[in-house]
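Please find the sequence and the predicted model below.
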Amino acid sequence: MSKHLIPVHHAWVKQVHPDGTERLGRVKSAIDRGDRVDVTVIWHGANETSTVPLSTLRCGFRPMMEVQDIPDSRTRKTMGEGVVIKTRTLGGRDQVLVDFPQAGKQLWLPYENIKQIKGSKHRFILGDTGPEDSAERFRLKSLAHALEMWNENTGSLSHLEIDPLPHQIHLVHHILASGNLNWLIADDVGLGKTIETGMLLAALAQRDSLKRVLLITPAGLTKQWQDELNNKFRMGEFLIYGDDFRINEPRHWKMYDFVIASMDRLKEERHLNALHDAGSWDLIVFDEAHRLSRRQYGMKMDASQRFQLAAHLRRQTDAMVLLTATPHQGKQDMFQALLELLRPERRDEITTLALNPEIIGDMVFRNNKSDVTDADGNFIFNGKTTRALTVTVSEAAIMFDRTLQEYLRKGYAAGAALGFKGNAIGFVMTVYRKLAASSVAAIRNALINRRTRLQDQVGEDTILDPKEADQRFFGEWEEQLRTDAKEFFDGELALLNELIDEAERLRADDRKLRHFLDELIATILGGHPEEKVLIFSEYRTTQSYLKEALEARFGAGCVELINGSMHHQLRRQAIAHFEDSAQFLISTEAGGEGINLQRNCHIMVNYDLPWNPMRLVQRIGRLYRYGQQQRVIVFNIHSPDTVDEQIMEMMYNRIDQVVTDLAGISPEYNPQLHDDILGEVADLVDVTNILEEATTAGIDRTQQRIDEALARAKQAAQKQHELFAHAASFDPNATNNELRITAEHGEAFVTGMFRQLGIKIVDTSHNGRLWHIRLPEAVQTALGKSRGRLEVTLDRILTVNRPNTHMLDLDSYLMRYLLQQAKRSEFMGLSAVIRGDLPDTAALTTSMLRWQNDQGQRRRQEFTAYGIAADGRVRINPDAFSEWLKQPGETGAFSPDRKQNEQLFKAAEQAADQRLAEVSNRHLHPENMQWVSGAWVE
């Protein structure tokens, strides 16, 4: 065998004669004859072809030639297309230094592996108009690059089980475009910080910039984050530290690159030491970052263990993202501490925040409900009516409430007498109060369980730390608590027996349930018998109680359930059945986040009001969101004749008054702003502590406590609003200078590539959104698929309950294949003559622009189009071109002039260089520009 590689076709070679003269040529073919390689060469300028031994040839490439890497292996990926920089001979071998702009690398490669190509600039200047269908190929190549870049810059076209909203897309785009990943995301409650984080991770993964991620959350949210990332973003690689895996030796960290961990676990010394051995992370995310508190007292700093954890980890990453809706909380020193954590190099500026609040504009991103819109610019959050339904309770209910209050007073007193050890008793008392406010069935069941526990006299106190409970299922977790087997106070068992007897009588005459069925549901269905109703309760016992009552009235199968015991797939099935044929969906707080029912339902009933007002905001968000076509109607059922429900009513009324006062401060008051502030205030008020005092301190003291808490919340919200006026926020015009990419472009690309590759759409359904396709044999072979028939869609909503439907997002194997084919040099489309409504445009060129950080690492790419007028004026990313891309390309006839071509292309190069300069900042420095395609407009 020859010791040399066999040159690829179109490799440039030269032959040096004994007299020192040389001739250049391109390789036409080569044959390995065992003892030598014979190469057939087309000699440049001589119109002559001859076959010569490879040993007589040297590298013939010259600087500035456009080339393509052809690997000498089927398993290696090509480095793509590039430009020759220079050549050398080393160890008797000729090598070529090639600049590969797509890879961002300059590499020395064997000249035998390099093939000359004609790039788009070369073709444009020479007037190469391409094949007959060049306009369509030009369009599809442009779409392939545009779709990939939009996904890389937003993560919005990756696999998602949600349709991202414009404000979410723009937040991710803004952060990535800034060139700096250190941001505090302070979006208002309910705007999807989890979704934004997932999209950010997806975008970074698309850039191949995400090898190691550490996501730190409160203990009760670790599993929720794992579920969300897996179910919504297909990021199943995230494991929970301490639950899914443990570290026994430092080297074991090499096995775990995508980690979720509890901040309270990590702050402990032994876990912090273990984490130190984990090495560096590409990105660290802190959820509920307001828990990272550092207070300043004079010249002294008092940092919590959680803050110290974050400060420790700051040294192990160059990128940290903090998530919290309430980062300020009326405490300027705490807020500044968070900013210093993000940008320690700007500490001096941050200490002057009160004088220069505008500096947060490139550190903090804040979206408000009052500002966000759908893709058409329509406000998303509007059209909501809330109605309170008062139930007058029976004498039996009043008697039961009096007895329960006596039980609670004795329980709280017993807990207080034990000091810290008595906290568990106080917690149980609070749970019983919440259960009683939910339904007679829920409190009766809990009291019976408590009596059984005392009668059996088995076991120790097994109450868990509430901080460890999954926050989504907190109510369900509460009602399943196993309590101490000893009496909380003398005579508890006798009082329990009395309470249970009264609960039995109350259940026989449950006016709340009767009002729910006879008045509310009957009225809703009276005018619209097919109306669907979403019902919320905190507890599974209440959920089962309502299901039994509804099915007894309206028939078996009319009710679906969602609760924390259900696997994700069972939840999906329940939602699908509800949207299809069931009339009622009863959900615990497990459905308060993550399920979207706005397309087929607009009526909600809160059978019980959550003690945490934030839960109410989240419940309503299941219907009151993007895609809701009708006015959302929310019914809240309560019985103000009982002590606890009086307090609940007082609290909600007081909160509503404060929210209205704050919203009225703005001259542009609107309902959306009211909801913004409700989310903030509800998150700032510690409702549980207020209500726990109610039994022992009395109603007057409770009213005072509520007012005090709300006064503090109001002041904090005001300060936060003033400061956040300077934060970055959703701006629908932020991407005006970039090529506008929509769902229509995705569909236009797919259908166009189907035609090019012979993929047939044999049938459609669901108003044309679901396609049944047949793959030709060549495509099947390329994809390694044995089946030629597929059911595909570009509509995410369709795939939610159709597991066998293939979603054509940018994680799809079929979509990736289509993109790869369109981007290949052999696909053509590098130059074309196009027809279309492109006013004042003589030519169009497209390029990839790239920026890097100060250490040469790529931080940003843009696919950019240049509309060039005959006089040399250039418009970047004209809207007319974005529209032209949506329809099949029509090839025109044109006779280009080389001199004019050179002038047009020079104007495009100057515009590209200007765009590189405009985007550059302290974090972004120009890396390169790579021309993709060019066309003349007829």
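Everything's here; your move. Note that this is a predicted model, so its numbers are computed, not measured.

rest of the way, CA atoms for contacts and neighbours
OK.

residue boundaries of the helices in the stretch 551-700 of the chain?
568-580, 613-620, 643-665, 671-684, 687-724 (DSSP state H, counting those that start in this stretch).

Put together TSV for the ones you listed, with mean neighbour count and distance to residue 509 on each row.
Formatted as TSV, the helices of the stretch 551-700 of the chain follow (neighbours: other C-alpha atoms under 10 Å; distance: least, C-alpha to C-alpha, whole Å):
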stretch	mean neighbour count	distance to residue 509
helix 568-580	17	30
helix 613-620	22	28
helix 643-665	18	19
helix 671-684	22	35
helix 687-724	17	26
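
now the ones you listed in JSON lines, with distance to residue 490?
Output for the helices of the stretch 551-700 of the chain, formatted as JSON lines (distance: least, C-alpha to C-alpha, whole Å):
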{"stretch": "helix 568-580", "distance to residue 490": "45"}
{"stretch": "helix 613-620", "distance to residue 490": "35"}
{"stretch": "helix 643-665", "distance to residue 490": "24"}
{"stretch": "helix 671-684", "distance to residue 490": "38"}
{"stretch": "helix 687-724", "distance to residue 490": "18"}
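
Nearest to residue 445, out of the ones you listed?
helix 643-665 (19.0 Å; C-alpha to C-alpha).

one step back: among the helices of the stretch 551-700 of the chain, which comes closest to residue 337?
Per C-alpha to C-alpha, nearest to residue 337 of the helices of the stretch 551-700 of the chain: helix 687-724, 15.1 Å.

and here's the other structure:
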Amino acid sequence: MHPELGEGVIIGVGPTGFARVFFRSLGERQVPTDALQQVESWPDRVISGLRPVTPDALERLWLAVEAVELPLLESVATLTAAKVDLLPHQVVLVHRVANAQPRRFLIADEVGLGKTIETALILRELAFRGELRRALVIVPAGLVDNWQQELNQVFDLNFEVFGSEGDVTDRKSNAFVRHNRLIVSIDTLKKRNRVRRLLEAPPWDLVVFDEAHHLSAYRNGRKVRKTENFKLAEALRNRCRDLLLLSATPHQGDHFRFWMLIRLLNPTLFEDEKDMVENRHRLNAVVIRRTKAEACAADGSPLFARRVVYTQGFTLSAPERAFYEALLDYLYEGYKLAAKQGKKGRALGFVMTVFQKIAASSFAAVKATLKRRLLMLTIQEAIERDELLDVEGRDRVLQEARALIQDMHGLPDDAVGRAQVDQFLAEARVQLLKKRGEVMAFTSATESYDTTETVAAAGEESVATMVAVALPWERQRIRDLLQKIPCETETKTAVLLNALKQLWHINPSEKVIVFATYLGSIEALKDAIERAFPDKGVEVLKGGDHGAKLAAQRRFRRQDGPQLLLCTAAGREGINLQFASILFNYDLPWNPMDLEQRIGRIHRYGQVHTAQVYNLVATDTIEGRIFLLLEEKLQGIAKTLGKIDEQGQVAEDFRAQVLGQLGSHLSYDRLYQEAILDPSLERSRQELEVALANANLAREVVFELFQDLEKFNLGQYKSIDDEGYGMRRLVAFAQRAAHVDGGEFRQLEEGNYELLQPGREKLLFTTDRGKALQRDDLNLIGLEHPVIKAWLDKYSSLSPKQRALIGNVDGNSEAIGLITVWQVTAQGKDGQIIQRIVRLGIRADGKRSPYLERLAEDISRFHPSRLETRLALDMVANLINGRAAELLHRELVYSGLLSERSSYSSRLLACLVVEP
């Protein structure tokens, strides 16, 4: 027994004071001999508790065996309590990966097919098997929260976040040693001192890299340049047992880069990229790719309904046009100054970029942000004057700040109002002082993924407070801009209201979703829609934790709930809205893949109607013209290649493939920024043409390379589908466990159950995933549900004294001997751990008995023995410690579980002495 690692078996003792020990949960380890304490063997403890069968003792023993065997079933992926759509292609992938040796794969499913869910299911299955103690999930900074929510709140996997305030850090000790399940952003991790600590920590059972196409290595002539991301993956490759790379676009049109990515998984699979192209069928060993066209429901029906995307163009009014031109001048000056300042100008360039994005969203949003920035610039000037001891100037500027606060918050000019103004002023001053040192840190943190809509939304508040970088005379520039903001309802808002009026005239109960990136736009829209349609109800889904987003989703979904949902960028991920079929994009994110993610909220599995998407585009703005230009070029390529569907739209799979590749050939931020400096869009047009041509060429290269990859078909799913056998066993386990606890797990109707426990509230359960997804009060029966997991933990740790019974089977006097049930943990030469349940029947003469093994399948048939035991206690001990060990070893070799250089440990789960 080791105080930290638990019970094990000594394999050998070396001269240096260390022993080789096989620990059941960890496999083989070297530990100091003086840290070990000799204990009575588990089988001896089991045998010492041998006693006659009683109904209660037999019930507990049955539960103890099931508690260990249920998580090892082939169908364990389907026995999840997570309320997610569990699709055939996901079940097949999880089964393949979890049962592979070695587990090193690139999972390259198309966007929308659930790579995060697949990864969570793999982690969950390995954890239940006892094959996952240490796991590291490395993701882009913007996806850390999404992964944490998916793994912890949905799948209950207990991962911690490294590097975030309030979470795990490495300031005082090596966090990679102390914490076994971590999510970390790749930018946080790749710092030199952290890589060193990471490599000093014990090896990981599984490492996952999300968005793995960022692990890049380039060749220039004979030189190979490896990015820091690639070097990190290369260093970790030999510090983990299993490795998963995730990417919907793993091949960026460069065979060398892709070959280097494959080498991370298997360095000997191909000699070079030429060998990879010539022998592309070998990619099946490490690459799994499923497309939307292949994926289907369990009954073979298509997963995705049709979708149509319309572009609703409009032009700005004269006052809007005047303001927009003035704002372009402001942005032009900002970009020019940022360019002159070089690296120092990066923060100012970031401020201008966010302003440009906000302006493309709504004038209401840009007005609110300009006002907040003007206030912060004013307070900043007051602080600077105070530092120069200019008391008169400071007081004059502070008075301007008070007037701004009074106007922004609509406060009265009385004693109460003035007190509130001073409170707001003090809070803003504190906020500004805190932010002073964060300017460069913020822009640096967004460098790698600054084109994403999520980061753009986070910048709305930041640009207001980022006043350490500013234009000359910026306060006056902003005052002039604010004077020109139109007062009437925005043209874009009027277009939306008119469209909603037409829709609700046709179907008054239609549910509608409107996406807008920024809170300023959302607030103005909510006000306008509630004034125009006071009886419809408006729900807002914005930032916050996943629970808040789910609550908004649930309120919107209710039949009597609001009919319109306003979503910020926070609603783009992790929320399923397929119960609605109409979506308006009030503003358009610069990265078109973000737009695809928005559409994916309604165009997903479970959508029964055609998904209708309406994009609102100001055709006389730079942003609108670039969007239309991109659509025009994409349509042209699609027509040339025959990739147009029957509605004349670009085929969805083609669009996703090209846009997926386009992100690596084009910087959207730079494209839109340069358009300010070149209003004719001549350079933008040329850059788009080149980038789209390269993206399509990359798509063709990928298609050719991947054409020999194994396709998904429903037969693969049916071959591993147990037709509900595993679920029936789990339900039976729950019913018996509830009964032993003095409660009841009773069936209400087909697939629905009610759990009654003394002193606890009633719980409703179902085996129907569809029903569980629709009702919050209905629990899905699954291994990780807290109630069932508590039972599994309780009975898998049943004491050895309760695991040996004496009885008979249906009065059969010929069946005399032992029935033993063993949990075997084998470790291969590569560190792979495999667990099996083995049933051995042994006659009194020591020979193996298939008859007794068949009886072992249902030990609940046992009854108390009518005669005194014929098998003495020492004879039982000799059979288990001697003959049973020989038979077990022979069975493991025969079944192929043991190979050269593999080792194993066995644990006696149950012993039944069969008497007349």
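Here it is on my side, so go on. No experiment lies behind these values; they were computed from the predicted model shown.

Can you give me the TM-score here?
Scored against TM-score structural alignment, normalised by the length of the second structure, the superposed chains reach a TM-score of 0.72; 761 aligned residues with a C-alpha RMSD of 5.0 Å.

Figure out which of the helices of the stretch 551-700 of the first structure is closest to residue 882 of the first structure.
helix 671-684 (32.5 Å).

And for residue 681 of the second structure, nearest residue in space, chain neighbours not counted?
residue 675 (5.8 Å; C-alpha to C-alpha, 6 or more residues apart in numbering).

Hmm, residue 624 and the one you found touching each other?
No - applying C-alpha atoms under 8 Å as the test, residue 675 of the second structure and residue 624 come out as separate, 11.4 Å apart.

if we can go back for a sec, looking at the helices of the stretch 551-700 of the first structure, which is nearest to residue 370 of the first structure?
helix 671-684 (4.4 Å).

Run through who's touching the closest one.
188-190, 325-326, 329, 368-370, 381-382, 612-614, 617, 655-656, 659-660, 662-663, 710, 713-714, 717 (C-alpha atoms under 8 Å, 6 or more residues apart in numbering).

Need the three-state assignment for residue 183 of the second structure.
strand (DSSP: H, G, I helix; E, B strand; the rest coil).

tell me, how many neighbours does the equivalent of it over in the first structure end up with?
Using TM-score structural alignment, the equivalent of residue 183 of the second structure in the first structure is residue 260. When neighbours are counted by other C-alpha atoms under 10 Å, residue 260 of the first structure registers 25.

before we move on, what about the one 5 residues further on?
Other residues near residue 265 of the first structure number 18, with proximity taken as other C-alpha under 10 Å.

Chain neighbours aside, what residue packs nearest to the aligned residue in the second structure for residue 545 of the first structure?
Taking TM-score structural alignment, the alignment pairs residue 545 of the first structure with residue 524 from the second structure. Nearest residue to residue 524 of the second structure, sequence neighbours excluded (C-alpha to C-alpha, 6+ apart): residue 364, at 6.4 Å.

helix/strand/coil for the one you found?
Quick answer, by three-state DSSP: residue 364 of the second structure is helix.

Under the alignment, what does it map to in the first structure?
So, by TM-score structural alignment, residue 364 of the second structure is matched to residue 441.

Could you do residue 241 of the second structure as well?
Aligned partner of residue 241 of the second structure by TM-score structural alignment: residue 318.

re earlier: the residue nearest to residue 524 of the second structure reaches residue 525, doesn't it?
No - using C-alpha under 8 Å, residue 364 of the second structure makes no contact with residue 525, being 9.0 Å away.

Residue 544 of the first structure and residue 833 of the first structure, how far apart?
68 Å (C-alpha to C-alpha, to the nearest Å).

again, but for residue 716 of the first structure
61 Å.

same check, this time on residue 566 of the first structure
Look at residue 566 of the first structure and residue 833 of the first structure: by C-alpha to C-alpha, they are 58 Å apart.

give the contact list for the match of residue 241 of the second structure.
Neighbours of residue 318 of the first structure in contact, by C-alpha under 8 Å, 6+ apart: 182, 281, 282, 283.
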